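Asker: Predicted model and sequence follow; I will ask about them next.
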Amino acid sequence: MIPVIVQDYKTNDVLMLAYMNEEAFQTTLSLGKMTYYSRSRNELWTKGMTSGHYQYVKSLSIDCDKDTILAKVSQIGAACHTGNRSCFYTDMVKEEYNEKNPLEVFENEYNLILDRKLHPKEGSYTNYLFDKGIDKILKKVGEEATEIVIAAKNPDPEEIKYEIADFLYHMMVMMVDKGITWEEVLEELSQR
């Protein structure tokens, strides 16, 4: 019996801890879905068979002592039997810090822009851009790119950060308008 730490392959969020025996490991390999050994029921358990919340294997790694597996998975739905995304949702001790996973920030902003396109809100600048169409969106992308160049010639790094953020926002509006996701962009970038 070996413990398995399960992480979301995109965000690296720890989803759960479970156990595998050799049969569970072999079943995981053959199905491509995480299969564990339930110590309470004394049987194999493919995650999601009853809930539909499957964990599709992306990678399996073993630690240096060869006594713990790290599984990176594509999690469908909740990992925890309580309905939470992760089993680790209760803080016992927590120092205040500001965690910013770049991909999560980009995806959250992208999803907000997509929501504005699907559910327009009166007075929304994002909806103004969508209403004006692709030419207006592209004009703003071009303007913001030029403003980055101008800001980079100035000594104030705060101005550059501000202009880069403006550019990224307008670029994401263009991405949503064209139906391009961050996953597709990152896939392309990883091929270079």
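Answerer: Arrived safely. Residues are numbered from 1 along each chain as shown.
Asker: From here on, just use CA atoms for contacts and neighbour counts.
Answerer: Fine.
Asker: how would you label the residue lying closest to E163 once chain neighbours are set aside: helix, strand or coil?
Answerer: Leaving out its chain neighbours, the residue that sits closest to E163 by C-alpha to C-alpha, 6 or more residues apart in numbering is I148, at 5.3 Å. On the three-state scheme (DSSP: H, G, I helix; E, B strand; the rest coil), I148 is labelled helix.
Asker: which strands and helices sit next to the helix or strand containing A145?
Answerer: In the assignment (DSSP states H and E), A145 maps to helix 134-153. Where contact means 3 or more C-alpha pairs under 8 Å, 6 or more residues apart in numbering; DSSP states H and E, helix 134-153 is packed against helix 125-132, helix 157-178.
Asker: Pasting the second one now:
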Amino acid sequence: MNLEDVKFDEKGLIPAIVQDASTKEVLTLAYMNRTSLEKSIESGETWFYSRSRQELWHKGATSGNTQKIISMKLDCDRDAIVVLVNPAGPACHTGEISCFNESIYSKEGAASMSANLSDYQILVTLEEVIAQREKERPEGAYTTYLFEQGVDKILKKVGEEATEVVIAAKNRSKEELKWEASDLLYHLMVLLREQDLPFKEILKVLEERHLTKEK
């Protein structure tokens, strides 16, 4: 991004739409001036300009809920920016994942789907924790044990948990099924990490299949 191409408004600001790079959920709308944009690019984390306080602010400086920038894109008119980030916590000061939580219109069924999108943040968090466990190998952690035992042990656990899911479903036990399904997802994500396959690659395949079926 060439800063000379950015079209700031008469107050020297440009709207920045912050979006989760993994879930694609819109997290917040904030404003940047030239200085905050430069700081964002230099630091790799989001900086904004507060119109009410008339000062720069670093997202997460006090709360710890920083936003690591993955990419920044200008729109075709070069007067708005989309910032894709990996958030370290909620984007909203209320504690919500996203600032956009008040529905004013949606087609039937769409509201419930979009309103719960933030629920899937735990998958991103889980993937990050598993990656950290593999790297640091903290003593006593179950994930450390799995990585140290190797792929055969991980595969065995995936198979065992898949069988448990089948049994729970056959028993028509929702309570049992939700726990066994959670165990299966966890062990599957450990396997993906062991195989160096990011979870987002799985999501891409699902999206491609969905788009193919719609054609």
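Answerer: Perfect, thanks for sending it. Just so we're clear, the structure is a prediction, and the values are computed from it rather than from any experiment.
Asker: picking that back up, TSV please, covering the helices and strands packed on helix 134-153 of structure 1 and showing mean neighbour count and distance to E188 of structure 1.
Answerer: Output for those, formatted as TSV (neighbours: other C-alpha atoms under 10 Å; distance: least, C-alpha to C-alpha, whole Å):
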stretch	mean neighbour count	distance to E188 of structure 1
helix 125-132	16	26
helix 157-178	18	14
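Asker: any idea how far the alignment partner in structure 1 of P138 of structure 2 lies from K140 of structure 1?
Answerer: For P138 of structure 2, the aligned position in structure 1 is K121, judged by TM-score structural alignment. Separation of K121 of structure 1 from K140 of structure 1 (C-alpha to C-alpha, to the nearest Å) stands at 20 Å.
Asker: Tell me which of the two has more neighbours.
Answerer: Comparing K121 of structure 1 with K140 by other C-alpha atoms under 10 Å, the one with more neighbours is K140, at 20 against 13.
Asker: quick one: the strands in structure 1?
Answerer: Ranges of strands within structure 1 are 2-8, 14-20, 35-38, 43-46, 55-62, 69-75, based on DSSP state E.
Asker: Need these in CSV (columns: mean neighbour count and distance to Y169 of structure 1).
Answerer: Converted to CSV, these look like this (neighbours: other C-alpha under 10 Å; distance: least, C-alpha to C-alpha, whole Å):
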stretch, mean neighbour count, distance to Y169 of structure 1
strand 2-8, 20, 26
strand 14-20, 19, 29
strand 35-38, 23, 41
strand 43-46, 16, 41
strand 55-62, 17, 30
strand 69-75, 22, 27
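Asker: Relative to K58 of structure 1, how far out is the counterpart of E207 of structure 2 in structure 1?
Answerer: In structure 1, the residue equivalent to E207 of structure 2 is S190, according to TM-score structural alignment. Here S190 of structure 1 is placed at a distance of 16 Å from K58 of structure 1 (C-alpha to C-alpha).
Asker: With L44 of structure 1 instead?
Answerer: Distance from L44 of structure 1 to K58 of structure 1, counting by C-alpha to C-alpha: 20 Å.
Asker: next one: S38 of structure 1
Answerer: Distance, S38 of structure 1 to K58 of structure 1, using C-alpha to C-alpha: 22 Å.
Asker: quick one, what contacts the most far-flung residue of structure 2 relative to its centre?
Answerer: Computed with C-alpha atoms, centre = their mean, the maximum C-alpha offset from the centroid of structure 2 is found at N171, amounting to 34.1 Å. Under the criterion of C-alpha atoms under 8 Å, 6 or more residues apart in numbering, N171 of structure 2 has no neighbours.
Asker: K204 of structure 2 too?
Answerer: Applying C-alpha under 8 Å, 6+ apart, we find K204 of structure 2 in contact with no residue.
Asker: at 10 Å what do you get?
Answerer: Residues in contact with K204 of structure 2 (C-alpha atoms under 10 Å, 6 or more residues apart in numbering) are H210.
Asker: cool, and D196 of structure 2?
Answerer: Listed by C-alpha under 10 Å, 6+ apart, the contact set of D196 of structure 2 reads 131, 190.
Asker: What lines up with it in structure 1?
Answerer: Matched to structure 1 by TM-score structural alignment, D196 of structure 2 sits across from G179.
Asker: before we move on, the earlier item: include distance to L29 of structure 1 when you put the strands of structure 1 into a markdown table, please.
Answerer: Converted to a markdown table, those look like this (distance: least, C-alpha to C-alpha, whole Å):
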| stretch | distance to L29 of structure 1 |
| --- | --- |
| strand 2-8 | 14 |
| strand 14-20 | 12 |
| strand 35-38 | 9 |
| strand 43-46 | 12 |
| strand 55-62 | 8 |
| strand 69-75 | 12 |
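Asker: which stretch among those comes nearest E159 of structure 1?
Answerer: strand 2-8 (35.0 Å; C-alpha to C-alpha).
Asker: Throw the helices and strands packed on helix 134-153 of structure 1 into TSV and include distance to I69 of structure 1, thanks.
Answerer: Below are these laid out as TSV (distance: least, C-alpha to C-alpha, whole Å):
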stretch	distance to I69 of structure 1
helix 125-132	44
helix 157-178	37
